[in-house]
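A.B. asks: give me coordinates for this.
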Amino acid sequence: MTLVSPPATNRPLVLGSTSRYRRELLQRLHIPFEVAAPEVDETPQPGEAPQALAERLALAKARAVAAAFPGAVVIGSDQVADLDGEPLGKPGSHEKAVAQLRRMRGRTVVFQTAVAVVCLETGYEAQSLAPVKVKFRDLSDDEIEHYLRIEQPYDCAGSAKSEGLGIALLESIDNDDPTALVGLPLIRTCRLIQAAGIQLLSGGRP
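C.D. replies: Below you'll find the predicted structure:
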């Protein structure tokens, strides 16, 4: 567990993720929160669609962390790159990232980004999905190698780090929640945590 700042709400807010990208996004809301690592098996189930996988893992992460923080409002999130119904996860290595980007060049990929919010003490549980349609440029092998050498996005689903040089890989982005592609859809997150009792525009106070 990493303490970001002392809780100032009736119920503490906990981000159930070790992703620095999600942590940086949640900090934009200027409310105190803690970070805890969810212990969740992220292996896809046989025949599981990317959307279903993202939704299941987001809720599982929120529930897992909520078990350790029953009085808190807990956020869980997950992102899966969806290439014609096939899930593409974090590459983890240069070779896998090259293979992913070669497959995605010139094609449209849907980044299925799910967020879930759970509070055990109140029984609150809700989730939402923010799909992002991304059209990739018809990239050359040299462009892919140049990008990977600079960005090294091996911890990003689909190898595309859009908040950095990865934006140069893309031809277009179509979505209704601007931060969803980075890993946490803040519009939906705000909606869910406010419904759970977190007041965002009053310093987190009820």
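A.B. asks: from here on, contacts and neighbour counts on C-alpha atoms
C.D. replies: Will do.
A.B. asks: what's near enough to touch the residue nearest the centre of the chain?
C.D. replies: In the chain, the residue lying closest to the centroid (CA atoms, centre = their mean) is G183, at 2.8 Å. For G183, the contacting residues are Y21, R22, S77, D78, Q79, T113, by CA atoms under 8 Å, 6 or more residues apart in numbering.
A.B. asks: same thing but 7 Å
C.D. replies: Y21, R22, Q79, T113 (CA atoms under 7 Å, 6 or more residues apart in numbering).
A.B. asks: do the same with G166
C.D. replies: Here G166 is in contact with A160 (criterion: CA under 7 Å, 6+ apart).
A.B. asks: and the helices in the protein?
C.D. replies: All helices of the chain, identified by DSSP state H, fall at 20-27, 50-68, 94-104, 141-151, 186-195.
A.B. asks: related to what we said a few turns ago, name the member of the contacts of G183 with the most neighbours.
C.D. replies: Q79 (32 neighbours; other CA atoms under 10 Å).
A.B. asks: so how far is V73 from it?
C.D. replies: Going from Q79 to V73 by CA to CA, to the nearest Å gives 20 Å.
A.B. asks: to compare against the first, here's another:
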Amino acid sequence: MTDAPTSGPTRRRTLPFVLASASPARLATLRSAGLDPHVVVSGVDESVLDGLPPAELALGLAGLKCRAVAARDDLPTGALVLGCDSVLELDGEALGKPGTAEVATERWRAMRGRSGVLHTGHHLVDLASGRHEEATASTVVHFASPDDDEVAAYVATGEPLHVAGAFTVDSLGGAFVRGIEGDHHNVVGVSLPLLRELVGALGHRWTDLWAR
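C.D. replies: Predicted structure coming up:
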């Protein structure tokens, strides 16, 4: 008499995941972590929250984006919806995307040789239960001291105009960041360890988000 075959672990379906952000860096980070997000841009007016302290602003904007997308009726059934927003705190001021070359140049002249705190707000909604969780991750960023020619060349690439704090760590701006204290992914735009905790708080396993 032969033994009956032993069944393996039950294979669970991939939990649908929606990213309420247009950031290619966030999307790339999540994909590298095994997720396959459905991207839906919120299109909210971010100016409605002007005046808040930096960390509160980042969390408030993340919630604003997430709720706007979660209210749509064309999302995958039972999906988790994530809204994120990042701001750089320097001298107590919240610095978002500079938007113009002039502002980006001024920012870099103020930041070089100094340190700031990059705050990324995370707001996660479970469409199946209606529950939500939110938190902010903060990472200290130590900037190098690029000279005026380097700043001008960097600004001319257009990269710093469209990212919070006018810098990146995963692209051209990486050479102008001499160190960080905290989660590297948070500086890119989404803290994977924090997101895993939020997913768990909503009763799901992080590995259920991995694309099968």
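A.B. asks: the residue nearest to the centre of the first structure matches what in the second structure?
C.D. replies: By TM-score structural alignment, G183 of the first structure lines up with G189 in the second structure.
A.B. asks: could you tell me how many residues sit around H38 of the second structure?
C.D. replies: 15.
A.B. asks: and it, what pairs with it in the first structure?
C.D. replies: Using TM-score structural alignment, H38 of the second structure lines up with E34 in the first structure.
A.B. asks: and that match, how far from L3 of the first structure?
C.D. replies: Counting by CA to CA - E34 of the first structure and L3 of the first structure are separated by 5 Å.
A.B. asks: one more: E55 of the first structure?
C.D. replies: In terms of CA to CA, E55 of the first structure sits 26 Å off from L3 of the first structure.
A.B. asks: ok, now V118 of the first structure?
C.D. replies: 19 Å.
A.B. asks: looking at the two now, which is surrounded by more residues?
C.D. replies: V118 (31 against 12).
A.B. asks: quick check: that one touching A72?
C.D. replies: No: taking CA atoms under 7 Å as the definition, V118 of the first structure is not a contact partner of A72, at 8.2 Å.
A.B. asks: just name the most buried of the helices of the first structure.
C.D. replies: Most buried of the helices of the first structure by mean neighbour count (mean count of other CA atoms under 10 Å) is helix 50-68; its value is a mean of 23.
A.B. asks: what's that one packed up against?
C.D. replies: Contacts defined by 3 or more CA pairs under 7 Å, 6 or more residues apart in numbering; DSSP states H and E place helix 50-68 of the first structure against strand 73-83, strand 108-119.
A.B. asks: now the angle from it to strand 73-83?
C.D. replies: 160 degrees (axes from the mean of the first three to the mean of the last three CA atoms, to 10 degrees).
A.B. asks: off-centre distance for helix 50-68 of the first structure?
C.D. replies: Distance of helix 50-68 of the first structure from the chain centroid (CA atoms, centre = their mean, to the nearest Å) equals 11 Å.
A.B. asks: could you list the residues in contact with it?
C.D. replies: Contacts for helix 50-68 of the first structure (CA under 7 Å, 6+ apart): 16, 36, 38-40, 42, 44, 72, 74-80, 82, 85-87, 112-120.
A.B. asks: sorry, back to before: make JSON lines out of the helices and strands packed on helix 50-68 of the first structure and add distance to L148 of the first structure.
C.D. replies: Output for those, formatted as JSON lines (distance: least, CA to CA, whole Å):
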{"stretch": "strand 73-83", "distance to L148 of the first structure": "18"}
{"stretch": "strand 108-119", "distance to L148 of the first structure": "19"}
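A.B. asks: re earlier: distance check, the match of G183 of the first structure against A25 of the second structure.
C.D. replies: Distance from G189 of the second structure to A25 of the second structure, by CA to CA: 7 Å.
A.B. asks: onto which residues of the second structure does stretch 132-149 of the first structure map?
C.D. replies: Mapping stretch 132-149 of the first structure onto the second structure (TM-score structural alignment) gives residues 139-156.
A.B. asks: so L15 of the second structure sits right up against D208, yeah?
C.D. replies: Yes: with contact defined as CA under 7 Å, L15 of the second structure reaches D208; the gap is 5.7 Å.
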